[in-house]
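# Show me how the following folds:
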Amino acid sequence: MSTSTIGFALYKLFDVLVWVIIIKSFMTWFPSVMSSDAGNNIYNLLCKVTDPIESPIRSMMYKYSSGPVDFSPMIAILVLMLLQRVVLMIFQ
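Have a look, this model is predicted:
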């Protein structure tokens, strides 16, 4: 496996994680989707994927503010986009 293949795979992994975070965030806006069994199972799966990324950000944010809006998904997306740029610079 060449380094460009590893870089491409990492780049795409970060891309998929960004979309998973976006989909999970949109699902919280629609309680009717969340109340169904299939919606709840999908949401739980998305939480298992995104919680390791969002939990450290969320715990760090709650030290400084405890407002009603959770900005950790947005910050996680920004961090993932930054990591994508770093991967491009390293594996180019």
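# When you work out contacts or count neighbours from here on, use the C-alpha atoms and nothing else.
Will do.
# and the helix or strand Thr5 falls within, what does it pack onto?
Using DSSP states H and E, Thr5 sits in helix 3-27. Here helix 3-27 touches helix 37-64, helix 72-91, going by 3 or more CA pairs under 8 Å, 6 or more residues apart in numbering; DSSP states H and E.
# Of all those helices, which one is nearest Met27?
Distance to Met27, taken as CA to CA, is lowest for helix 37-64 among these, at 7.3 Å.
# coming back round to it: got the angle for the helix holding Thr5 vs helix 37-64?
Orientation check (axes from the mean of the first three to the mean of the last three CA atoms, to 10 degrees): helix 3-27 against helix 37-64 gives 100 degrees.
# Please give the structure of this sequence too, so both can be compared:
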Amino acid sequence: MMWHTLAQLLAVIQLGQKARTMDGMRIVIRTTAGLVWAEGRLQGQPVPLQEHLFSDLWTIFEDDDSLVWLPERQQHTKRTLEMLENQYLEWRAERITE
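Here you go, the predicted structure:
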């Protein structure tokens, strides 16, 4: 089982995947709307990046709830890569013209 800090988690979690803290008290899911709470009284609400979350360690997992996101995951990943490529090409074009 691999553990991540919050910053690492944000970089690697994929659409539909869930992550939980070491104590299992907090579980989040990556959706097209961003990172949202997967359980508890805040279920479905966006996760605010608050100081206490930065000290937690998270592990990523998938369950039955994750399966509904699989068809969208590949398309979402493709769009994300296209945006990054476009940003790089724009940055490169600006740099060349300077």
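# Can you give me the TM-score here?
Overlay of the two chains. TM-score (TM-score structural alignment, normalised by the length of structure 1): 0.34; 43 aligned residues with a CA RMSD of 3.1 Å.
# The helix holding Thr5 of structure 1: how far from the chain's middle?
Averaging C-alpha positions (CA atoms, centre = their mean, to the nearest Å) puts helix 3-27 of structure 1 8 Å from its chain's average.
# how about it: buried residues?
For helix 3-27 of structure 1, burial by neighbour count (16 or more other CA atoms under 10 Å) applies to Gly7, Leu10, Tyr11, Phe14, Leu17, Val18, Val20, Ile21, Lys24, Ser25, Met27.
# got the buried residues for the lengthiest helix in structure 2?
Longest helix of structure 2, by residue count under DSSP state H: helix 70-97. Residues Arg73, His76 are the ones in helix 70-97 of structure 2 that count as buried (16+ other CA under 10 Å).
# Ok, stretch 76-92 of structure 1 next?
Buried, per 16+ other CA under 10 Å, within stretch 76-92 of structure 1: Ala76, Ile77, Leu80, Met81, Gln84, Val87.
# Reformat those residues as TSV; add distance to Ile57 of structure 1.
Shown next, in TSV, are the buried residues of stretch 76-92 of structure 1 (distance: CA to CA, whole Å):
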residue	distance to Ile57 of structure 1
Ala76	7
Ile77	11
Leu80	12
Met81	15
Gln84	18
Val87	21
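# which residues does the residue nearest the centre of structure 1 contact?
Nearest residue to the geometric centre of structure 1 (CA atoms, centre = their mean): Ile21, 3.7 Å. Contact partners of Ile21 of structure 1, counting by CA atoms under 8 Å, 6 or more residues apart in numbering, are Leu46, Thr50, Pro73, Ile77.
# if I look at the nearest residue to the last one once chain neighbours are set aside, how far off is Ser25 of structure 1?
Yep, that's Ile77 of structure 1 we're talking about. Nearest residue to Ile77 of structure 1, sequence neighbours excluded (CA to CA, 6 or more residues apart in numbering): Val18, at 5.6 Å. Per CA to CA, to the nearest Å, Val18 of structure 1 is found 11 Å from Ser25 of structure 1.
# Over to Leu83 of structure 1?
For Leu83 of structure 1 relative to Ser25 of structure 1 (CA to CA), the value is 21 Å.
# Having no further points to raise, I will conclude here.
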